[in-house]
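Student: Task: produce atomic coordinates for the following.
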Amino acid sequence: MKKIFLRVQLFVLFLLLIFSSLQSQTPVDMVDISDMDSTIVIDLRYATADNFLNDTLYSANICLLRKPVAERLVQVQKYLREKGLGLKVWDGYRPLFVQKKMWETLPDSKFVANPKHGSNHNRGAAVDVTLVDLEGKELEMPTGFDDFSEKAHIKSTNISDEAKKNREILQEAMKRFGFNPILSEWWHFNDKDIKKYSVMDIPLNYFEAKMNK
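Tutor: The predicted model follows:
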């Protein structure tokens, strides 16, 4: 009986240590982008099985970003809405353990960031976005999300004129407010201050519970 009691005590202590560790990791500047601007359409592909892994990877369907990053994205949205357009977000903050799972499936740094160094998504300082009209309908773009073909490259010319025009509108708007594109994915943008932020491995539902208190 004493052994069982001791094991229970140790287990409770273990849980308390994990909770304490999560609290110490939780950055105070992480925000839900929907709370910043409800007009931004959220469609987190990794919160569903509609992604290249065909698996649900996120424990909650909320798009989290560092607060300064979210504030810049809100500026992009306001700028686009003046043009009758808007943003749809496919991904924001991504826990490191999800990055590791992606790497196990596709260990190619051309398409997936090596979890050894972490992804900028793991820092809460990168977004995957596309354009929509004011009704929330997606505009024609070079490819869909998580497309690993040459057409996804931001310099690709093997796309329609309409897709090229919309890609340029998105690129211009994001760069105007401090987001930098990457060559291989037209939808991916890094915040200009990514080096300020550390990699995190905190589940989305932990943030969700904390924010709903």
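
Student: C-alpha from now on. contacts and neighbour counts both.
Tutor: Fine.

Student: Centre-most residue in this structure?
Tutor: The C-alpha lying nearest the average C-alpha coordinate of the chain belongs to residue 92 (Cα atoms, centre = their mean; 1.6 Å).

Student: any idea how far that one lies from residue 102?
Tutor: Between residue 92 and residue 102 the computed distance is 15 Å (Cα to Cα, to the nearest Å).

Student: Can you give me every residue that contacts residue 208?
Tutor: The contact partners of residue 208, by Cα atoms under 8 Å, 6 or more residues apart in numbering, come to 60, 62.

Student: how close does it get to residue 78?
Tutor: 26 Å.

Student: Relative to residue 163, how far out is the closest residue to residue 90 other than its chain neighbours?
Tutor: In space, and not counting its chain neighbours, residue 90 is closest to residue 44: 4.6 Å by Cα to Cα, 6 or more residues apart in numbering. In this view, residue 44 and residue 163 are 22 Å apart by Cα to Cα.

Student: more neighbours, these two?
Tutor: Higher neighbour count among residue 44 and residue 163: residue 44, with 20 against 17, using other Cα atoms under 10 Å.

Student: Just confirm the more buried one contacts residue 64, I think it does.
Tutor: No - with contacts counted by Cα atoms under 8 Å, residue 44 stays clear of residue 64, the gap being 10.6 Å.

Student: And this one, please, so the two structures can be compared:
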Amino acid sequence: MKNIFILSLLLFSFPGFSQQIPLNKYGLPVVNSITLYKEIVQADPSQALVHVTDFAMDVRYATKDNFTKTVLYPFPAVYLRRPAYEALLNLKEYLEPLGLGIKIFDGYRPYRVTEKMWEIVPDDRYAADPKKGSGHNRGVAVDLTLIYLKTGQELPMPTPYDDFTEKAHFEYQDLDEEIKENRLLLRTLMEAHGFMAIETEWWHFYLKEPQKYPLMDIGFEELK
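Tutor: All right, here's what the predicted structure looks like:
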């Protein structure tokens, strides 16, 4: 216990940043102050979290209409690290002539929210273990789907968002061909624009090399 306590008092130097990030109770470096975040951004502008406003959005974690049945965000908002945001802008530009667009469900997620989610769903197929942190906590993971621009309607996908069943897995095949094609289209497009998929959630993608961006536990109120 003594060693753990001492470790929690140490500071961790994040690659590419000359300052230091404090370790949390699990020994993870987590940016937990807006002052430190601003210093990191000043040293490396690509670390900035962009307030995303130019996509369709359905931020259910700002309501009780989510798997936790509680309000997790103080207001509906999506933030993404600048490289992730710019990659989605490029994808948006590609999709528009096809009559398609993007609807975002979630982006940056404060670390404290990941802890609350783990209390409800302690299953790392569908929720991030706080001992490891999440790409959402780094601001480089995004939950999204495709929509028809003309109507705003979502393309048919295997499940609704945050459906924690095998039907949401990429390998699940007992689906209509149209749905499988839509699922593959989304993954192909995201991978072509620098994102990686996870196998258990068709809607979840994260930017390559997520470790370049530190975990963060700064609330939306401070970012605003």
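
Student: Please state their TM-score.
Tutor: For this chain pair, the superposition-based TM-score is 0.83 by TM-score structural alignment, normalised by the length of structure 1; 185 aligned residues with a Cα RMSD of 1.4 Å.

Student: Stretch 83-102 of structure 2: which residues count as buried?
Tutor: Residues 83, 84, 85, 87, 88, 89, 91, 92, 95, 100, 101, 102 are the ones in stretch 83-102 of structure 2 that count as buried (16 or more other Cα atoms under 10 Å).

Student: quick one, strands of structure 1?
Tutor: 30-32, 41-42, 64-66, 85-91, 126-133, 179-182, 185-191 (DSSP state E).

Student: In CSV, list those strands along with distance to residue 55 of structure 1.
Tutor: Shown next, in CSV, are the strands of structure 1 (distance: least, Cα to Cα, whole Å):
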stretch, distance to residue 55 of structure 1
strand 30-32, 23
strand 41-42, 18
strand 64-66, 20
strand 85-91, 15
strand 126-133, 18
strand 179-182, 25
strand 185-191, 20
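
Student: of all the ones you listed, which lies closest to residue 141 of structure 1?
Tutor: strand 126-133 (7.8 Å; Cα to Cα).

Student: max-length helix in structure 2?
Tutor: helix 177-192 (DSSP state H).

Student: so that helix matches what in structure 1?
Tutor: Under TM-score structural alignment, helix 177-192 of structure 2 corresponds to residues 161-176 of structure 1.

Student: how much does the matching stretch stray from structure 2?
Tutor: With mean Cα distance after the TM-score superposition for structure 1, stretch 161-176 of structure 1 departs from structure 2 by a mean of 1.0 Å once superposed.

Student: What residues of that stretch count as buried?
Tutor: Neighbour-count burial for stretch 161-176 of structure 1 [16+ other Cα under 10 Å]: 163, 164, 166, 167, 170, 171, 173, 174, 175.

Student: shouldn't the second one be in contact with residue 151?
Tutor: Spelled out, that is residue 164 of structure 1. No - under the criterion of Cα under 8 Å, residue 164 of structure 1 is not in contact with residue 151, lying 10.4 Å apart.

Student: what's the overlap in contacts for those two?
Tutor: Common neighbours of residue 164 of structure 1 and residue 151 (Cα under 8 Å, 6+ apart) are 142, 157.

Student: circling back: what does the match of helix 177-192 of structure 2 rub up against?
Tutor: Contacts of stretch 161-176 of structure 1 (Cα under 8 Å, 6+ apart): 73, 76, 79-80, 130-131, 139-142, 154, 157, 180-181, 186, 189.

Student: Ok, stretch 81-88 of structure 2 next?
Tutor: The contact list for stretch 81-88 of structure 2 (Cα under 8 Å, 6+ apart) reads 46, 47, 48, 49, 50, 52, 139, 140, 141, 193, 194, 207.

Student: which one of those residues is nearest residue 38 of structure 2?
Tutor: residue 48 (8.2 Å).

Student: residues contacting the closest one?
Tutor: 41, 81, 82.

Student: If any of these are buried, give me the PyMOL selection for them.
Tutor: Buried residues within those, by 16+ other Cα under 10 Å, are selected in PyMOL with:
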select buried, resi 81+82
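
Student: Using CSV, lay out the contacts of residue 48 of structure 2 together with distance to residue 65 of structure 2.
Tutor: Below are the contacts of residue 48 of structure 2 laid out as CSV (distance: Cα to Cα, whole Å):
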residue, distance to residue 65 of structure 2
41, 33
81, 26
82, 28
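
Student: tell me which of the contacts of residue 48 of structure 2 is nearest to residue 219 of structure 2?
Tutor: Scanning the contacts of residue 48 of structure 2 for proximity to residue 219 of structure 2, where the rule is Cα to Cα, the winner is residue 81, at 15.0 Å.
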